[in-house]
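Sequence plus the predicted model coming up.
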Amino acid sequence: MNRSLWTQWSIASVIVLFCAFCLYSPAHAGVDEDLVRAVEDNKTHRVRDLLTKGASPDARDLQSETALMLAARNKNPEMGGLLLEAGANPDLRNKYGETATMLACYYGQLDLVKRLYAKGAKIDHDGWNPLIYAASKGYKEIVEFLLNYGVRIDAATDNGTTALMMAVRGNHYDTVELLLKHGANALIRNEADGTALGWARKQGHTSIVQLLTRNGTAD
């Protein structure tokens, strides 16, 4: 093949590949958008079908929420499990820095939390984390699960807030009691010099004030 024909062939090949890409990309994006809508609508069979057609299990909506995060928000552990089996990354974050595990904890989805952990999701990390999210809503069983699998009980947010403080703030007596039994440090102060006991007093949570006092907490 002479140089001229080779050049023409090369240009033609590039054009064909470019056209194929242009045709494929919108179609692929469309499948991902369909997947997100199906997850939002809790249509498990539709999601399964779209995954087999090549939709990404990590597809995001316009708010940067992944399909897995949406499943957690919708309290749909079956959907979450389906996405995980399809290869969804459990540690992706949305624009607020939240992971699917954090959202599953916040919405009380113990079964999904277990599935996420089984697939290698990080359950202990700096900043706002799954334990703090679960404690803030008083989900005792999730808190216990996380503690049993080694999360740092006194891990704090950037401003020094701990899981114990958030449980106190929400007036979740049983969760506060559980955290104390596992050794939560009630003397930790946040950047505003607040403590768990101080928060309990400020919020008027008398029973928790008494619980903290019985556990030797000093303000």
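Nice, thanks for sending it over. Residues are numbered from 1 along each chain as shown.

Could you use CA atoms for every contact and neighbour count after this?
Noted.

count of residues packed around Arg201?
Number of residues near Arg201 (other Cα atoms under 10 Å) recorded here: 17.

let me fix that: Ala155
Per other Cα under 10 Å, the neighbour tally for Ala155 reads 21.

which ones are touching the closest residue in space to it that isn't next to it in sequence?
Leaving out its chain neighbours, the residue that sits closest to Ala155 by Cα to Cα, 6 or more residues apart in numbering is Thr162, at 6.2 Å. Contacts for Thr162 were tallied using Cα atoms under 8 Å, 6 or more residues apart in numbering; they are Ile132, Asp154, Ala155, Ala156.

Ranking by neighbours, what's the top pick from these?
Ranked by neighbour count (other Cα under 10 Å), the contacts of Thr162 have Ile132 at the top, with 27 neighbours.

Check the gap between that residue and Ala104 for me.
Using Cα to Cα, to the nearest Å, Ile132 is found at 12 Å from Ala104.

and Gly81, what element?
helix 77-85 (DSSP states H and E).

Second structure follows, compare the two:
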Amino acid sequence: LWSKNYADELPIHLAAREGQVETIIYILENSTIHVDTATVDLWTPFHYAVNNGYLATIEFLVSKGASINSIDRFGRTALHWAVRYDFKDIVEYLLKHNIKFNAKDKEGRTALDIAKSTMNLDLISVLSDYEKTKIKGK
């Protein structure tokens, strides 16, 4: 369970990348591996699940204490990645679970900046509405 591959990934990372909740359960119950174990690039199982669009895996990891605000080596949160890959359901989930909305990556971009740069009108709307209601109190 502690064997890493060439990319510094443990089996828990690979299971999250593939949305294999049962495998993640097995690993967490049969080892001392923490739910937020990170790779050299600071990717946690949560990052892998978000990046590949596995909402059920995301929900499970959060239920086990995964940090939704962890950042990778580029300073990106899960929200940055969910927006980049157009996972609206995951964006909405993250916003409901109080992810840091205005977090900036190392290039100074927020998730809303990424949505605007790709002209993703649907996510621009979701993020702008969230900003108006939660951030500015309107």
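Happy to help now that I have it. This is a predicted model, so every value here is computed, not measured.

tm score of chain vs chain?
Here the superposed chains carry a TM-score of 0.86, computed using TM-score structural alignment, normalised by the length of structure 2; 129 aligned residues with a Cα RMSD of 1.6 Å.

Show me where structure 1 has its helices.
Applying DSSP state H to structure 1 gives helices spanning 3-40, 44-52, 67-73, 77-85, 100-106, 110-118, 130-137, 140-148, 163-169, 173-181, 196-203, 206-214.

what's the mean deviation for the fifth one versus structure 2?
Superposed on structure 2, helix 100-106 of structure 1 shows a mean distance of 1.0 Å to its aligned residues (mean Cα distance after the TM-score superposition for structure 1).

and that helix, which stretch of structure 2?
The alignment of helix 100-106 of structure 1 onto structure 2 (TM-score structural alignment) spans residues 11-17.

And the contacts of that stretch?
Contacts for stretch 11-17 of structure 2 (Cα under 8 Å, 6+ apart): 1-4, 21, 23-24, 27, 44-46, 48-49, 51-52, 57.

By neighbours, which of these wins?
Neighbour counts for the contacts of stretch 11-17 of structure 2 (other Cα under 10 Å) peak at Pro45, which has 30 neighbours.

In structure 1, what residue corresponds to it?
Using TM-score structural alignment, Pro45 of structure 2 sits opposite Pro130 in structure 1.

pretty sure that match is touching Leu116, no?
No: using Cα atoms under 8 Å, Pro130 of structure 1 makes no contact with Leu116, being 11.5 Å away.

one step back: which stretch among the helices of structure 1 comes nearest Leu187 of structure 1?
With Cα to Cα, the closest approach to Leu187 of structure 1 among these belongs to helix 196-203: 7.3 Å.

Superposed on structure 2, what's the mean shift for that closest one?
Compared with structure 2 after fitting, helix 196-203 of structure 1 deviates on average by 1.2 Å (mean Cα distance after the TM-score superposition for structure 1).

Residues contacting that helix, please?
Helix 196-203 of structure 1 is contacted from outside by 164-165, 168-169, 171, 186-189, 206, 208-209, 212-213, 217-219, using Cα under 8 Å, 6+ apart.

Where does that helix end up in structure 2?
Under TM-score structural alignment, helix 196-203 of structure 1 corresponds to residues 111-118 of structure 2.

So for structure 2, the centremost residue is which one?
Geometric centre of structure 2, nearest residue: Ala78, 2.8 Å, by Cα atoms, centre = their mean.

Against Ser3 of structure 2, how distant is that residue?
Between Ala78 of structure 2 and Ser3 of structure 2 the computed distance is 25 Å (Cα to Cα).
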